[in-house]
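Novice: Here you go, sequence then predicted model.
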Amino acid sequence: MELRHLRYFVAVAESLSFTAAAERLGVSQPPLSQQIRDLEAELGTPLLWRTSRRVALTPAGTAFLDRARAILAQVEEACAQARAVGAGRTGTLDIGLTGSILAGPLGRLIRRFGERYPAVSVRLHEMPPGEQPAALHARRTDLGFLRRPPDDPELRAVRAWPETVGVALPAGHRLAARDRIALQDLRDEPYVSLRLRDSRFATSLWDACLAAGFVPRLTQQVVESASLVNLVAAGLGVALVPESIGALPRPDIVYRPLADPAPVADVCALYKAPATPVAENFLALMREELGPP
């Protein structure tokens, strides 16, 4: 038994005319009649009474009609669901990120995405940058957001939005009176950093200090930027942070931009090719809202 047998039977049962059913289905009448006979033979019972003047349902046909309609409706629902998933209009979007990334425009993008695709459930997974590639490879996440993508040929990275790097200083610090601070001016300052083994971004900032001619006096390493600024507020050191972190209002911290040439903190969207349909839709919205990479 095939779906066309059900469609043909329902068309005949609803019109009670082989001629009208054939026109409705866009087929000729002889093949339609043969398909109904084949269906009755497979079921082992007549579904229709036929005379030269009329067609009527048998009791078995009446019972079969209800089930046939239900089966066809379920098939159509399954097809519609598959099309929606394939187009990224429904399903789940899993995003890996560090908490500090949410200080930028990502939260607004997620809200706009939810407005455009209300049937897609967005799930956020906070994790260190070093764990994001493995999550993408395992398809536990569809997208990752981080500041220094890994050198991985199986992962694709596109710039999501640009950010510069500045200096977070304790309130009252001697350098706070300056409009801009040169990286070399931090030579003798105690330095707090994101954990170097977890963050390629933290490593790039360390390398920038080396290029400026000094080795940072590293005092503490932490996993999250929120912990980083708390250490700065406590007077344990200065920190190089993205501008989105520096823009967060805190009376116990002063943020100053770096003088050129300054390192950048551009945020990249990372995904495993091919991107899932929901990820493709999110990336398209990101380009629409923030401009091309």
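Specialist: Received, thanks. Residues are numbered from 1 along each chain as shown.

Novice: C-alpha from now on. contacts and neighbour counts both.
Specialist: Fine.

Novice: Do a quick rundown of the helices in the stretch 1-150 of the chain.
Specialist: 3-15, 18-25, 29-43, 59-86, 106-116, 132-137 (DSSP state H, counting those that start in this stretch).

Novice: Out of those helices, flag the one nearest residue 276.
Specialist: helix 59-86 (8.6 Å; C-alpha to C-alpha).

Novice: got the angle between that closest one and helix 29-43?
Specialist: For helix 59-86 against helix 29-43, the angle by axes from the mean of the first three to the mean of the last three C-alpha atoms, to 10 degrees is 100 degrees.

Novice: In helix 59-86, which residues are buried?
Specialist: 61, 64-65, 68, 72, 85 (16 or more other C-alpha atoms under 10 Å).

Novice: So what's the gap between that helix and the chain middle?
Specialist: 31 Å (C-alpha atoms, centre = their mean, to the nearest Å).

Novice: try stretch 228-245
Specialist: 30 Å.

Novice: Now do the buried residues in it.
Specialist: Going by 16+ other C-alpha under 10 Å, stretch 228-245 has these buried residues: 228-229, 231-233, 235-245.

Novice: same thing with stretch 105-122?
Specialist: Those would be 106, 109-110, 112-113, 117, 120, 122, for stretch 105-122 by 16+ other C-alpha under 10 Å.

Novice: For residue 200, state which of those is nearest.
Specialist: residue 106 (20.2 Å).

Novice: From residue 71, how far out is residue 60?
Specialist: 16 Å (C-alpha to C-alpha, to the nearest Å).

Novice: wait, I meant residue 250
Specialist: 61 Å.

Novice: same thing with residue 21?
Specialist: In terms of C-alpha to C-alpha, residue 21 sits 19 Å off from residue 71.

Novice: All the strands of the stretch 101-250 of the chain, residue numbers only.
Specialist: 120-126, 143-146, 155-161, 165-170, 190-194, 217-222, 239-242 (DSSP state E, counting those that start in this stretch).

Novice: Remind me what the first one packs against, helices and strands.
Specialist: Read that as strand 120-126. strand 91-97, helix 106-116 (3 or more C-alpha pairs under 8 Å, 6 or more residues apart in numbering; DSSP states H and E).

Novice: one more time with 7 Å
Specialist: Where contact means 3 or more C-alpha pairs under 7 Å, 6 or more residues apart in numbering; DSSP states H and E, strand 120-126 is packed against strand 91-97.

Novice: helices and strands around the strand it packs on, which ones?
Specialist: Partner elements for strand 91-97 (3+ C-alpha pairs under 7 Å, 6+ apart): strand 120-126, strand 143-146.

Novice: ok, and which of these has the densest surroundings?
Specialist: strand 143-146 (a mean of 27; mean count of other C-alpha atoms under 10 Å).

Novice: and here's the other structure:
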Amino acid sequence: MDTRHVHYFLAVCKHLHFTKAAQELGISQPTLSQQIRVLEDELGAALFDRIGKKTILTEAGKLLLIYSKKMLEAEHDAKEAIKQLLVGGGGTIRLSVLPSDLDFQLVPLFVRFHEYFPATQLQAISSLTIHEDILENKADLGIGLIRHEDSRLLQIPLRSEPYELIVSRAHPLAEKKQISLQDIKDLPIVMYPRGFLGRELVEKACREQGFQLTTVMETTTASSLLQLTRANIGATIQPQGLLCQSADRHEYVVLPITDYPPIRHLSLIYRSDRFIGTAQKQLTAWLIEYFEQL
């Protein structure tokens, strides 16, 4: 089966519209229709039904959709493996990372990676759906929370770290050394919106203690939350290692939570059936070493 036909097929699956798919592919709609017919003739089955103005997948089309993604993944892996063999580098590594970790913690490691592998492009992607990114081939590696076992994935534990309260030096709690979770009960908090993994972990710990967070402002990046904290809009609750690489970390006071702190368990995640080149193996080793030293 010609992989070009597979790309054409996937484009039609994406849009369920031949004209839009043809525009994305940069070919004419009649050419696309002809190539899909060639693929259908080869397989001996119709892949799409045209019902009025709607295009839908047939049962044969649904089956091909599953296997065509695997075919393209195998093609990608083969090309990457040969490229690694011939030139010892090159290619692209896609790393899916939780937003808070991408903001501060990993940039020094990215610099180190580029120094050793200048020919390899590293794409660091901020995401809330790490496991899904890996399974759907949107990323090669991921740093996310440990979840239930999945035979398709390898999950290497990186670090378990508690969440702590971060306040400005002008905050009323700045003179304290530590706090209890109950001390947060009526505290003005700046935090991620609901749906963010860090927010959900903190909310769960608070609910178990019989209260909810009082958020006065919500943003989607750790850097903006810290700026709001520094301006004394409110305190924020973040993982223990967040401020390690922040240039202005001395402007904040970090207060450990002594009882029932929210804890996150980070893991390095990748597909168990994917080719891993030299650069990705080294990046994996550095990531494990980096989190061990935090």
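Specialist: Thanks, I have it. In this text, all values refer to a predicted model and were calculated from it rather than measured experimentally.

Novice: what's the closest of the buried residues of stretch 105-122 of the first structure to residue 287 of the first structure?
Specialist: residue 109 (10.3 Å).

Novice: Next up, the contacts around the closest one.
Specialist: Residue 109 of the first structure makes contact with residue 286, according to C-alpha atoms under 7 Å, 6 or more residues apart in numbering.

Novice: got a list of what the nearest residue to residue 257 of the first structure once chain neighbours are set aside touches?
Specialist: Closest residue to residue 257 of the first structure apart from its sequence neighbours, by C-alpha to C-alpha, 6 or more residues apart in numbering: residue 166 at 4.1 Å. For residue 166 of the first structure, the contacting residues are 240-243, 255-258, by C-alpha under 7 Å, 6+ apart.

Novice: ok, 8 Å please
Specialist: 240-243, 246, 255-258 (C-alpha atoms under 8 Å, 6 or more residues apart in numbering).

Novice: Taking the residues you listed, tell me the two that lie furthest apart.
Specialist: Maximum distance among the contacts of residue 166 of the first structure (C-alpha to C-alpha): 11.8 Å, for 246 and 258.

Novice: Please identify every residue contacting each of those two.
Specialist: Joint contacts of residue 246 of the first structure and residue 258 (C-alpha under 8 Å, 6+ apart) are 166-167.

Novice: Comparing those two, which shows the higher neighbour count?
Specialist: Neighbours were counted for residue 246 of the first structure and for residue 258 using other C-alpha atoms under 10 Å; residue 246 has more, 22 against 19.

Novice: number of nearby residues for the closest residue to that one other than its chain neighbours?
Specialist: Among residues not flanking residue 246 of the first structure along the chain, residue 255 sits closest, at 5.3 Å (C-alpha to C-alpha, 6+ apart). Residues near residue 255 of the first structure, counting by other C-alpha under 10 Å, number 25.

Novice: In what element of secondary structure is residue 255 of the first structure found?
Specialist: strand 253-257 (DSSP states H and E).

Novice: Run through who's touching that strand.
Specialist: 164-171, 176, 178-181, 229, 232-233, 243, 246-247.

Novice: again, 10 Å this time
Specialist: 164-173, 175-183, 229-230, 232-235, 238-243, 245-249 (C-alpha atoms under 10 Å, 6 or more residues apart in numbering).

Novice: Can you say which of the helices and strands packed on strand 91-97 of the first structure is nearest to residue 223 of the first structure?
Specialist: That would be strand 120-126 among those, by C-alpha to C-alpha, at 11.3 Å.

Novice: Show me how far that closest one is from its chain's centre.
Specialist: 7 Å.

Novice: Between helix 59-86 and it, find me the angle.
Specialist: Going by the same axes, to 10 degrees, strand 120-126 of the first structure makes 40 degrees with helix 59-86.

Novice: picking that back up, can I get the helices and strands packed on strand 91-97 of the first structure in JSON lines with distance to residue 96 of the first structure?
Specialist: As requested, those are exported to JSON lines (distance: least, C-alpha to C-alpha, whole Å):
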{"stretch": "strand 120-126", "distance to residue 96 of the first structure": "5"}
{"stretch": "strand 143-146", "distance to residue 96 of the first structure": "4"}
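
Novice: Could you check which residue of the second structure pairs with residue 158 of the first structure?
Specialist: The alignment partner of residue 158 of the first structure in the second structure, by TM-score structural alignment, is residue 156.

Novice: That match and residue 148 of the second structure: what is the separation?
Specialist: Residue 156 of the second structure sits 13 Å away from residue 148 of the second structure, going by C-alpha to C-alpha.

Novice: Give me the more crowded residue out of these two.
Specialist: residue 156 (15 against 6).

Novice: Which residues lie in contact with that one in this structure?
Specialist: Counting by C-alpha under 10 Å, 6+ apart, residue 156 of the second structure has contacts 143, 146, 266-270, 284, 288.

Novice: how much space between it and residue 38 of the second structure?
Specialist: 44 Å.

Novice: mind listing what residue 203 of the first structure touches?
Specialist: Contacts of residue 203 of the first structure by C-alpha under 10 Å, 6+ apart are 148, 193-197, 209.

Novice: With residue 222 of the first structure instead?
Specialist: 192-196, 198, 228, 231 are the contacts of residue 222 of the first structure under C-alpha under 10 Å, 6+ apart.

Novice: among those residues, which two are most distant?
Specialist: Farthest pair in the contacts of residue 222 of the first structure, by C-alpha to C-alpha: 198 and 231, 18.4 Å.

Novice: check contacts around residue 174 of the first structure.
Specialist: Residue 174 of the first structure neighbours (C-alpha under 10 Å, 6+ apart): none.

Novice: when you align them, which residue in the second structure goes with it?
Specialist: So, by TM-score structural alignment, residue 174 of the first structure is matched to residue 172.

Novice: Surely residue 3 of the first structure and residue 76 touch.
Specialist: No: look at residue 3 of the first structure against residue 76 with C-alpha atoms under 10 Å: they stay out of range, at 11.1 Å.

Novice: Leaving out the residues flanking it, which one is nearest to residue 230 of the second structure?
Specialist: Here the residue nearest residue 230 of the second structure, using C-alpha to C-alpha, 6+ apart, is residue 168, at 4.9 Å.

Novice: Kindly provide the distance from the one you found to residue 204 of the second structure.
Specialist: Counting by C-alpha to C-alpha, the gap from residue 168 of the second structure to residue 204 of the second structure is 25 Å.

Novice: So the two - more neighbours on which side?
Specialist: Neighbours around residue 168 of the second structure and residue 204, counted as other C-alpha under 10 Å, are more numerous at residue 168. The numbers are 24 against 14.

Novice: residues contacting that one?
Specialist: By C-alpha under 10 Å, 6+ apart, residue 168 of the second structure lies in contact with 174, 226-236, 250-254.

Novice: which of the residues you listed show up in the first structure as well?
Specialist: Counting by both residues aligned by TM-score structural alignment, their matches' C-alpha atoms under 10 Å, the first structure reproduces these contacts from the contacts of residue 168 of the second structure: 174, 226-236, 250-254.

Novice: Cheers, nothing more for now.
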